[in-house]
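Asks: need coordinates for the below:
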Amino acid sequence: MKKKTTIYDIAAKLGLTAATVSRALNDNPKISKNTRQLVLDTAMEMNYEQNKVALALKSGKSYNVGVIVPRIDSNFFSSVIRGIEEELHPKGYHVIICQTNNQENIEIEKINSLLNVQVDGILMSISNANLEDNMGFNKLIRSKRTPLIFFDRKKDLKGVSSVTIDDFKGGYDATKHLIDQGCKRIAHLSNDRQFEIFNNRFLGYKQALLDNGIEFDESLVIETMSKVVEGRKSARALLDMDRPPDAIFSSSDFAALGALQEIKESGLEIPEDICIVGFSNEPFTKFMELTTISSVDQFPMEMGKVAAQVFLEEVSNTQDTKISKNIVLTPELIVRKSSLKHKER
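Replies: Model prediction:
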């Protein structure tokens, strides 16, 4: 069996001390940039592999970070994960991805599992809107020094950082755009408003109506899961009303797609008869063959990168006072064929 390369082998080849090689490999600021690069290049040339277990024991870090999402099979969450990995991988961290399927018991199980393997931090988008009411979860977080960062779906917990977008602005801008297109009777496909993100999108929708002299009508708001089939059902219910809407703002692109399909099958034209705007800017919204879908872009890659940056700041904090941040990113409405009757001013 071929003998593994050690720091002593690298030191002997370069005429340096083993301590200098070790510091260079661990990015010690006391080592010059040129020396550090020389050591790294030589280590790669000699196929040197660091002992991760020994490094973790010495540093008190595992260099593993847990990421918990409700579901992996969505462009939004997969893009957030990509942003997190792109930010953390160059710093030597490995990402452990967990999926909860929106189930509270699985969520707690995943958190426990990650803490048991001593991850250096947990970045998560919650699947349970009443997470802070779970005594087990609160005890779990308070009994550990592991940083927790929420992204997208969050709860306001003391000492816990979060990275979200301005969902109120997203809902407001989408609705204002529909009003500017001449729409007067605008429906909203909401989601579970116990979640702050969906409630804020609803509040933005409602405020845009009121600011533009349109009376809010509760009957035009339908709670709809983020699924194509549910969007179809909700659209059918709206079309069956005595006074159907002339526009739909959906808190989900998938529900918006379902609504679009149902409306077209009913013989109506989009946007001539009914305008549609979704939320999340999923890839399919711009690749629809005939009717591309207007949507609010949440910039998931940026969200992931920023969440990772917050984690790095927290994990490197040497102060007794815990760092916590609540960062709100700005969304952007992407206007496409499904809502564009005429150019806005």
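Asks: every contact and neighbour count from this point should use C-alpha atoms.
Replies: Will do.
Asks: what's the neighbour count on S162?
Replies: Each residue near S162 was counted by other Cα atoms under 10 Å, and the total is 26.
Asks: now swap in S324 and tell me
Replies: 18.
Asks: and L131, by the same measure?
Replies: 18.
Asks: could you also give me the structure for this second sequence? I'd like to compare it with the first:
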Amino acid sequence: MTVTISDIAVRVGVSHATVSRVLNSSGYVKDETREKVLKAIKDLNYTPSAIARSLSTSKTNTIGVIVPDINNLFFGEIIKGITEIADDNNLNIILCNTDENKNKELKAINVLKEQRIQGLIITPTFYRNSDNSENLNVLKNLGIPIILIDGHVEYLEFSGVFIDHIKGAYDGTLALIEAGHRKMAIITGDMKSRPAKERLLGYEKALEANNIPIDNENIFYGDYTQQTAYEITKKILKMDNRPTAIFVSSNTMILGCIKALYEEKINIPRDMAIIGFDKVDVLNIIGMNISFVNGPSTELGRIGMKMLLENLNSKEPRSIKRQTVLPELILKGSEKYIEKNENKINL
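Replies: Reported below is the predicted structural model:
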């Protein structure tokens, strides 16, 4: 049987309002009466309703988290970082996945609003769409702290934490150049997204800094999916004067690239060198040593959650704060250049 506030009130012989004041630590209650109420709560094993409490206080200890692709390890690790800090601060999380769909994102925002969340952490999908005004307006009118994780939007009213994608792609491309490559392809992400644009820019900057001409024939526009990366890699392999290396702009696309290379019996790095952006744990499990630029996703989650806590605990008006985190280049050998005529590795 569910125990209610009324049951406690009857047990102690006080009013419903008195029990509520004890539960919510609001209003005056005699110490003797408070002790009796607390004892009755313990004896009856009463558990307060979070929903009822939120209705009475207009506040919950819950935050919302919205990500575009929960199946992507990158976002899984962001969520891990968020929950680490949230758990330490007794905050609950409601997680929503949008599948890169603007309408699903709008629905998620409205659902979280109904749950009276204290704050929101979001990696937005809608920044890839030109018609994003409805989603943005709903966010702006939530009236709660909002933290972006690695996703700029048209408006700058939101704080956030971001990866330096330009540096990451620059360092990855530079590693290929320093290994001896001079003809390198890039498979970009969806060019409507900021990360894809910045990773392409980093690739181009590395070429320019090393006096290597930018060849548009080596720039292949992807969309962050395995299938598109697979198809693009097949095209690259059919080129008459094909590149000796490929910079792949996401962890999801690296799987499609590797699949195509495997089907064509292309050895990595002997026949084709590759570097990806963001790690893929399954490659380590199967012993495939693929070099990658590591976006510190778990740390992004931790920083984003700490930013949100600062906003929640601050008595001052919320100010816009943006932090950039540097990625790390992890070299495992797939970037190496092998002289075909000497059949040896140039280090």
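Asks: OK, contacts around the corresponding residue of the first structure for F158 of the second structure?
Replies: When the first structure is aligned by TM-score structural alignment, the residue opposite F158 of the second structure is V160. Taking Cα atoms under 8 Å, 6 or more residues apart in numbering as the contact definition, V160 of the first structure lies against P147, L148, I149, F150, S324, K325.
Asks: and the residue most central in space within the second structure, which of the three is it?
Replies: Residue closest to the average C-alpha location in the second structure (Cα atoms, centre = their mean): F75, at 4.0 Å. Counting by DSSP: H, G, I helix; E, B strand; the rest coil, the backbone at F75 of the second structure sits in helix.
Asks: what lines up with it in the first structure?
Replies: Counting by TM-score structural alignment, F75 of the second structure lines up with F77 in the first structure.
Asks: its match and I222 of the first structure, how far apart?
Replies: 25 Å (Cα to Cα, to the nearest Å).
Asks: and F202 of the first structure, by the same measure?
Replies: 11 Å.
Asks: cool, and E313 of the first structure?
Replies: 41 Å.
Asks: and for S251 of the first structure?
Replies: 11 Å.
Asks: show me which of those two is the more surrounded one.
Replies: Between S251 of the first structure and I222, counting by other Cα under 10 Å, S251 is the more crowded of the two (32 against 18).
Asks: tell me which residues touch the counterpart of T225 of the second structure in the first structure, please.
Replies: Aligning on TM-score structural alignment places T225 of the second structure opposite K227 in the first structure. By Cα under 8 Å, 6+ apart, the contact list for K227 of the first structure reads F254, A255, G258.
Asks: about what we covered before: show me which of the contacts of V160 of the first structure are buried.
Replies: P147, L148, I149, F150, S324 (16 or more other Cα atoms under 10 Å).
Asks: the first structure: which residue goes with G64 of the second structure?
Replies: By TM-score structural alignment, G64 of the second structure lines up with G66.
Asks: can you give me the helices for the first structure?
Replies: Along the first structure, the segments classed as helices by DSSP state H run 7-14, 18-25, 33-45, 52-59, 75-88, 104-116, 135-142, 167-180, 196-211, 228-239, 253-265, 300-315.
Asks: off-centre distance for stretch 51-71 of the first structure?
Replies: Relative to the chain's own centre, stretch 51-71 of the first structure is displaced by 21 Å; criterion: Cα atoms, centre = their mean, to the nearest Å.
Asks: now do the buried residues in it.
Replies: Buried, per 16+ other Cα under 10 Å, within stretch 51-71 of the first structure: K61, S62, Y63, N64, V65, G66, V67, I68, V69, P70, R71.
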